[in-house]
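Visitor: mind folding the following:
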Amino acid sequence: MSQLDPLFQPLTIKGLVLKNRFLSTSHAPGYTLQGNITERYIDYEAEKAKGGVGLLQFGGATSVAVEGSFHYGQINGSVDDVIPQYRRIAGAIHAHGAACTIQLRHGGRQERWDHDQWLPAFSPSATRELNFGVFAAQMEDHDIARAQRDFVDAVRRARDGDIDGVEIACQSGALIEQFWSPAMNYRTDRYGGSLTNRMRFGLEVLEAVRQDIGEDYVVGIRMSGDEMLRGGLNQDDCIAIAEVYADSGLIDFISVVGAQPTDTLSVARIWPTMWVPTAAYLPLAGA
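Guide: All right, here's what the predicted structure looks like:
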């Protein structure tokens, strides 16, 4: 592969200069201990940076809330204790000339109910989540406000931890996607009904984030290009959402995946195994 290949050319995203266009997308290797970043996690990311990757998007499904997904082995991004941990892993990545972002997520109805915080799992509407065995409560106004505040605080911790940017998870059945999807959002208030209303919660999250950290910090989203779910978002719906969010001026990039994990087959679609073709969702991203 020639050094003139576009993959080897630098890319600038709002002042963040990437030395090339190779990236490691957000995922959760499970290298945490009770939500804390371990030496193994740091070494895992540092080795990729040493190998020449330009952007490491680490911390897949990092929790923004105390009731969050770190109970499943992800990073706990809901407490200030994580800031020095962020600085260590970011420093290890930066030492090799790479940049890093972290994925921040609220799981909504995918969160644990059997934890020590005594907070129920919630969702836009009272629904059952089959994969996680959760019966979610419908979110009230104070739940919506708290979830939005949790995102703001989590982004600030990432910035204070020397991480170059954040990716807000709007895919894999995360809370923001639960608001988007008519398969999970049956509300009749300002957060439900029309697609415009269903997009409102996520846009309010991003508006609150921007008000807190300003315009200079890199913020993007990861979303599905088609939920592939009966009664859910189809490709046209997802394109419409992407256009609104891109035109909002609130985000700097969109990362696109596919499917929505609601049963065994859809889990295999969204976290592809060897039976799925290489770059299976590239057409969704291209659209």
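Visitor: make it CA atoms for all contacts and neighbour counts henceforth
Guide: Noted.
Visitor: list the buried ones in the longest helix seen in the chain?
Guide: Criterion DSSP state H: the longest helix present in the chain is helix 141-160. For helix 141-160, the neighbour count (16 or more other C-alpha atoms under 10 Å) marks 144, 147-159 as buried.
Visitor: same thing with stretch 50-63?
Guide: 50, 53-63.
Visitor: what's the local residue count around Glu140?
Guide: By the measure other C-alpha atoms under 10 Å, the count of residues near Glu140 is 12.
Visitor: so how far is Ser123 from Gly258?
Guide: 21 Å (C-alpha to C-alpha, to the nearest Å).
Visitor: neighbour-wise, which of these two wins?
Guide: Ser123 (29 against 25).
Visitor: surely that one touches His106?
Guide: No - contact criterion C-alpha atoms under 8 Å: Ser123 and His106 do not qualify, at 10.3 Å.
Visitor: shared neighbours of the two, anything?
Guide: Leu175 (C-alpha atoms under 8 Å, 6 or more residues apart in numbering).
Visitor: how about Arg112, secondary structure?
Guide: Classification of Arg112 using DSSP: H, G, I helix; E, B strand; the rest coil returns coil.
Visitor: nope, Tyr44 is what I was after
Guide: helix.
Visitor: which ones are touching Ile13?
Guide: Contacts of Ile13 by C-alpha under 8 Å, 6+ apart are 218, 252.
Visitor: how about the helices of the protein, start to end?
Guide: 39-50, 82-94, 141-160, 175-180, 195-198, 200-213, 235-247, 264-270, 282-286.
Visitor: which positions within the fifth one qualify as buried?
Guide: Pointing back at helix 195-198 there. Neighbour-count burial for helix 195-198 [16+ other C-alpha under 10 Å]: 195, 197-198.
Visitor: follow-up on the earlier one: need the buried residues of stretch 50-63 in a markdown table with distance to His115, can you?
Guide: Below are the buried residues of stretch 50-63 laid out as a markdown table (distance: C-alpha to C-alpha, whole Å):
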| residue | distance to His115 |
| --- | --- |
| Lys50 | 38 |
| Val53 | 37 |
| Gly54 | 37 |
| Leu55 | 34 |
| Leu56 | 31 |
| Gln57 | 28 |
| Phe58 | 25 |
| Gly59 | 21 |
| Gly60 | 21 |
| Ala61 | 18 |
| Thr62 | 17 |
| Ser63 | 14 |
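Visitor: the structure of the following sequence is requested for comparison with the preceding one:
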Amino acid sequence: MNGLFSALKLRGLTLPNRIVVSPMCQYCAADGLANSWHVAHLTQLAISGAGMLTIESTAVEPDGRITPGDLGLWSDDTEAALGTVIQAIRDNSRTPVALQLAHAGRKASSYEPWRGGQLIPVSEGGWETVAPSAIPHKEGEAAPVELTKADIVRLREAFVAATRRAARLGVDALELHGGHGYLIHQFLSPISNQRTDEYGGSLENRMRFLLEVFDAVRDAWPDERPLGVKLSASDWVEGGLDIDATVTISQALKAHGADWVVSSSGGISPLQKIAPAPGYQVPFAARVKQEAGLVSTAVGLITEPRQADEIIRSGEADLVAIARAMLNDPRWPWRAAAELGAKVTAPPQYWRALPQGHADIFEHLVFGAR
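Guide: Have a look, this model is predicted:
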């Protein structure tokens, strides 16, 4: 069985290894515009030796931002700003770059996590949020506005417009955020979706918005570039989404041409009951891989190289997404290569910085602009 440092082909894109840098929100953009922080942050992660770098959740319209500091891709200005970041990555790394597109729905208009993460009232500079149903995320919050069918069409087209911008920027892969309690997840979950039209009720109806967005994005995205989806495989709330429903959703995505599914969990309700532990979401990824038959990504408290390698070798998942461990150690893939006897790419300026006792882990490739 292939291990963590084996290559993986996704349509016309070949990843040199199975390590994916997770999209991690930085909450420091201004009006959706990427800035020098994003250049520094993402370029560091791009020279880590990971198989693919995913740019943080990027809103398809201003009202879709989780916080006022979220990245956006809805205008020429936001496209140009993100293009500066991508060019910096390209100038210094050959790592494939993915971009996650999202809309926060009723979880938009929130303070940054370090400021509590709660809903910002309109009176304090927030904005009116939208959702499949007029149900607040938590008791005491203002209810979102229920989306009309015309709104649903408009939002689908916002995803398409952002997709076309991403294609112009030369992004290698796209991921739709369908988890963590954001808009697509809000349609999928019976906790947040109590519509009585064709977008609510049965699971088939609740996944309609996701599949319509997916199909429209796939049509607008170059055929040779892969497109994946992040899902919350369990709401961790009685009566909410579970892994059985997620397998069904993943099977539908496979039939519509999805290239991978990331199996995360939670986010739809503060009533969720989660007991996080190392690899606690890996069984979700294993079910998706085995029963949906598409590339499956494991994520969540995967912090050690041998742990990640075993997930791949055991066949539980095809990719592992590393988040907080990469922030803590931006050279995590170097350490993994040293421990596992593998090789990674690194810029020549850093070749002298080999992990002690491992003089042969770097592929001697010189980086430059594409």
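Visitor: ok, the most centrally placed residue in the first structure - contacts?
Guide: The centroid of the first structure falls nearest to Ala169 when counting by C-alpha atoms, centre = their mean (1.9 Å). Counting by C-alpha under 8 Å, 6+ apart, Ala169 of the first structure touches 61, 103-106, 176, 221-223.
Visitor: recalculate using a threshold of 7 Å.
Guide: 103-105, 221-223 (C-alpha atoms under 7 Å, 6 or more residues apart in numbering).
Visitor: distance of Leu155 of the second structure relative to Ser57 of the second structure?
Guide: 16 Å.
Visitor: Val171 of the second structure now?
Guide: Distance from Val171 of the second structure to Ser57 of the second structure, by C-alpha to C-alpha: 14 Å.
Visitor: then Val39 of the second structure?
Guide: 16 Å.
Visitor: out of the helices of the first structure, which one sits most buried?
Guide: helix 175-180 (a mean of 26; mean count of other C-alpha atoms under 10 Å).
Visitor: quick revisit: which part of the second structure matches the longest helix of the first structure?
Guide: Aligned by TM-score structural alignment, helix 141-160 of the first structure falls on residues 149-168 of the second structure.
Visitor: how far apart are the matching stretch and its match in the first structure?
Guide: Taken against the first structure, stretch 149-168 of the second structure registers an average deviation of 0.9 Å after superposition, with mean C-alpha distance after the TM-score superposition for the first structure.
Visitor: same list (the contacts of Ala169 of the first structure) but as TSV, adding distance to Glu111 of the first structure and neighbour count.
Guide: Formatted as TSV, these follow (distance: C-alpha to C-alpha, whole Å; neighbours: other C-alpha atoms under 10 Å):
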residue	distance to Glu111 of the first structure	neighbour count
Gln103	16	29
Leu104	14	29
Arg105	10	27
Ile221	20	22
Arg222	19	18
Met223	19	26
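Visitor: among these, which one sits closest to Pro29 of the first structure?
Guide: Comparing these against Pro29 of the first structure with C-alpha to C-alpha places Gln103 closest, at 13.0 Å.
Visitor: the closest one touches Gln171, doesn't it?
Guide: No - contact criterion C-alpha atoms under 7 Å: Gln103 of the first structure and Gln171 do not qualify, at 11.0 Å.
Visitor: got a list of what Ala252 of the second structure touches?
Guide: Contacts of Ala252 of the second structure (C-alpha under 7 Å, 6+ apart): none.
Visitor: what separates the alignment partner in the first structure of it from Ile254 of the first structure, distance-wise?
Guide: Aligned by TM-score structural alignment, Ala252 of the second structure pairs with Val244 of the first structure. Between Val244 of the first structure and Ile254 of the first structure the distance is 12 Å, computed by C-alpha to C-alpha.
Visitor: for Ala61 of the first structure, same thing?
Guide: Ala61 of the first structure sits 16 Å away from Ile254 of the first structure, going by C-alpha to C-alpha.
Visitor: same check on Phe201 of the first structure?
Guide: 17 Å.
Visitor: repeat that for Val219 of the first structure.
Guide: Taking C-alpha to C-alpha, one finds Val219 of the first structure at 9 Å from Ile254 of the first structure.
Visitor: the more surrounded of these two?
Guide: Using other C-alpha under 10 Å, the more surrounded residue of Val219 of the first structure and Ile254 is Val219, with 25 against 17.
Visitor: just give the closest residue to the residue mapped onto that one from the second structure, not the sequence neighbours.
Guide: Using TM-score structural alignment as the criterion, Val219 of the first structure maps onto Leu227 of the second structure. Nearest residue to Leu227 of the second structure, sequence neighbours excluded (C-alpha to C-alpha, 6 or more residues apart in numbering): Leu174, at 4.9 Å.
Visitor: and Asp215 of the second structure, by the same measure?
Guide: Nearest one to Asp215 of the second structure, counting by C-alpha to C-alpha, 6+ apart, is His256 at 7.0 Å.
Visitor: how about Pro23 of the second structure?
Guide: Going by C-alpha to C-alpha, 6+ apart, Pro23 of the second structure has Glu56 as its nearest residue, at 4.0 Å.
Visitor: does the one you found really touch Tyr27, like I thought?
Guide: No - using C-alpha under 7 Å, Glu56 of the second structure is not in contact with Tyr27, being 9.5 Å away.
Visitor: now for Arg40 of the first structure: which residues touch it?
Guide: Tyr31.
Visitor: what about 10 Å?
Guide: With contacts defined as C-alpha atoms under 10 Å, 6 or more residues apart in numbering, the neighbours of Arg40 of the first structure are 30-32, 46.
Visitor: over to Ala99 of the first structure?
Guide: So Ala99 of the first structure contacts 16-19, 23, 49, 53-57, 90-91, 93, 163-165 (C-alpha under 10 Å, 6+ apart).
Visitor: what does it correspond to in the second structure?
Guide: By TM-score structural alignment, Ala99 of the first structure lines up with Pro96.
Visitor: so what's Val217 of the second structure closest to, chain neighbours aside?
Guide: Val160 is the one closest to Val217 of the second structure (C-alpha to C-alpha, 6+ apart), at 5.2 Å.
Visitor: contacting residues around the one you found?
Guide: Taking C-alpha under 10 Å, 6+ apart, one finds 60, 154, 166, 213-221 in contact with Val160 of the second structure.
Visitor: give the other helices and strands that the longest strand along the first structure contacts.
Guide: Looking across the first structure with DSSP state E, the single longest strand is strand 55-63. Counting contacts by 3 or more C-alpha pairs under 10 Å, 6 or more residues apart in numbering; DSSP states H and E, strand 55-63 of the first structure packs against strand 23-24, helix 39-50, helix 82-94, strand 99-105, helix 141-160, strand 165-170.
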